[in-house]
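Student: Sequence and predicted model, in that order:
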Amino acid sequence: MIDLKQNTLLREIPNNLLQDEKVKNLAKTLQTSLDQMRDWAYKINYTLHLDKLDDAVIDHLLWEKHIGWNEGLSLATTRQQKINLIQTAINTHRRKGTPAAIEQVLEALNLPGDVIEWFQYEGEPFHFKVEVTTTNITSKTLLLIRQLVNEYKNTRSWLDFVAVKLPKNEYIEIESSKSHYPVYLPVCGEIYCEGVPGAGTKKSIEIESKNYTYPVYMPICGEIFASEVIDTW
């Protein structure tokens, strides 16, 4: 890659021409104007100083970089996450349709995840799953992650499910048509929030139909599959 700050006309002109003093002096004179234009180019390159920009400018740059609602904006809850999306926009759009693009945009959103393809877990051909490590996940966040993955995936590939890995003693909110209140499930180990990822001890959940005005906590230790809960997505 060419570094404009170090590249000069004197470096580009052949040595035999530089033996002519007129050519050499002309190159030095032109270089002064080129250096001024280069300095202005760096000043107007907002991406070099994103941390110093106003929020309104950050939002405009997201639009300029084609970061739409399903391309990460819906999950960007902090200023730093928006900056991360801007910084990685060129690479993620260039790699769109590949597992690398999905993993990179999830990383930018502080949702580190892995794309696992069908031949890695005995799935159907051209199917894949995504495993994300996060905390305090909600069913709405899961829906947004699924929309994000569908935006960046290959059009011929099919997403089976999004599996969320939660650290010990974290909670996940489960919505159910059988309840009128949020239900939080404390988890010891891993929890898969969608689909059936494969082997594992399934825990059935029976939610009573009562209208509580406070969160209900249900102790779960091991793995739980949300497909066993009638949700309202």
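Tutor: Alright, I've got the coordinates.

Student: make it CA atoms for all contacts and neighbour counts henceforth
Tutor: Will do.

Student: mind listing the strands for this structure?
Tutor: With DSSP state E applied, the chain shows strands at 113-117, 127-133, 158-165, 170-174, 183-188, 216-217, 220-221, listed in chain order.

Student: will you turn the ones you listed into JSON lines that also has mean neighbour count and distance to Leu30?
Tutor: Written out in JSON lines, the entries for the strands of the chain read as follows (neighbours: other CA atoms under 10 Å; distance: least, CA to CA, whole Å):
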{"stretch": "strand 113-117", "mean neighbour count": "19", "distance to Leu30": "50"}
{"stretch": "strand 127-133", "mean neighbour count": "21", "distance to Leu30": "54"}
{"stretch": "strand 158-165", "mean neighbour count": "20", "distance to Leu30": "56"}
{"stretch": "strand 170-174", "mean neighbour count": "20", "distance to Leu30": "63"}
{"stretch": "strand 183-188", "mean neighbour count": "20", "distance to Leu30": "67"}
{"stretch": "strand 216-217", "mean neighbour count": "14", "distance to Leu30": "72"}
{"stretch": "strand 220-221", "mean neighbour count": "18", "distance to Leu30": "72"}
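
Student: ok, and here's another one to check against it:
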Amino acid sequence: MITKIIYDSILKQLAPKLIKNNIILEVAEVLIKKHIIDNIQFLVFLDRINEMQEWELDYVAKELHVDYYDYTMSLENKRKACQESLAIHNEKGTVSGIKRALNIFFKDSSLEEWYQYEGEPGYFRIRIDGKIPNNLSQIRERIESVKKKSQHLDKIIFLSNSNQKLHYGTYMMHGRKCSTRSTKLTLNFLNNK
């Protein structure tokens, strides 16, 4: 609305009669258009996080104080982190705050509190569907930045549905030399009657 008023030269109509035809008003109008109207999209940054370039997201993350933000994250994760930062700050120290922070980096993650798995009071554990990432210490740091100090991370459990060969071997020590070998093991869990 304001951009339309200024852009449609209504500024001259609103000016007092004394300066309506003054060159200063025309210069002011050009400057307002050049520096404010043409750049107004950059003033509202929360609405355009999905359109921002990576360097802009870095500045927004610093401005929003995203504790778990890392400059080496993927562009998609940076966007999610900036979008969720205000909600996470509001829920910091709660179970839902930890879940929100984890869901930025892992699609299927869940949190179990101590009474849900018969642990010690004040402890919780995290279940993540997927493969184990290389940066486990980084995950722990991100959780630490969101949780309460009285909450303690018991363990992180990674669940994987992968189809891999299972290698097994046995070794017995009775004065004889034994060797181990790898083999393909097929487990049948169906009830055959």
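Tutor: Looks like it came in fine. Predicted, not measured: the structure shown is a model, and the values here were computed from it.

Student: returning to what we had before: possible to save the strands of structure 1 as TSV with distance to Asn25 of structure 1?
Tutor: Output for the strands of structure 1, formatted as TSV (distance: least, CA to CA, whole Å):
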stretch	distance to Asn25 of structure 1
strand 113-117	57
strand 127-133	60
strand 158-165	63
strand 170-174	69
strand 183-188	73
strand 216-217	79
strand 220-221	78
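
Student: Relative to Leu18 of structure 1, tell me which of the ones you listed wins on proximity.
Tutor: Across the strands of structure 1, Leu18 of structure 1 has its closest neighbour in strand 113-117 (55.1 Å, CA to CA).

Student: can you give me the helices in structure 1?
Tutor: For structure 1, the helices defined by DSSP state H cover 9-12, 15-18, 21-43, 55-64, 79-94, 99-108, 139-152.

Student: from these, which stretch is densest packed?
Tutor: Ranked by mean neighbour count, the helices of structure 1 are led by helix 99-108 with a mean of 21 (mean count of other CA atoms under 10 Å).

Student: Touching it from outside, list them.
Tutor: Contact with helix 99-108 of structure 1 is made by 72, 81, 84-85, 88, 91-93, 95-96, 112-115, 149, 152-153, as judged by CA atoms under 8 Å, 6 or more residues apart in numbering.

Student: which part of structure 2 lines up with it?
Tutor: Structural correspondence for helix 99-108 of structure 1: residues 95-104 of structure 2, per TM-score structural alignment.

Student: so how far is that stretch from its chain's centroid?
Tutor: 9 Å (CA atoms, centre = their mean, to the nearest Å).

Student: Mean deviation, it versus structure 1?
Tutor: Per the superposition on structure 1, stretch 95-104 of structure 2 and its aligned residues are separated by 1.0 Å on average (mean CA distance after the TM-score superposition for structure 1).

Student: follow-up on the earlier one: so which of the helices of structure 1 gets nearest Gln120 of structure 1?
Tutor: Between Gln120 of structure 1 and the helices of structure 1, the shortest gap by CA to CA is with helix 99-108, which sits at 13.3 Å.
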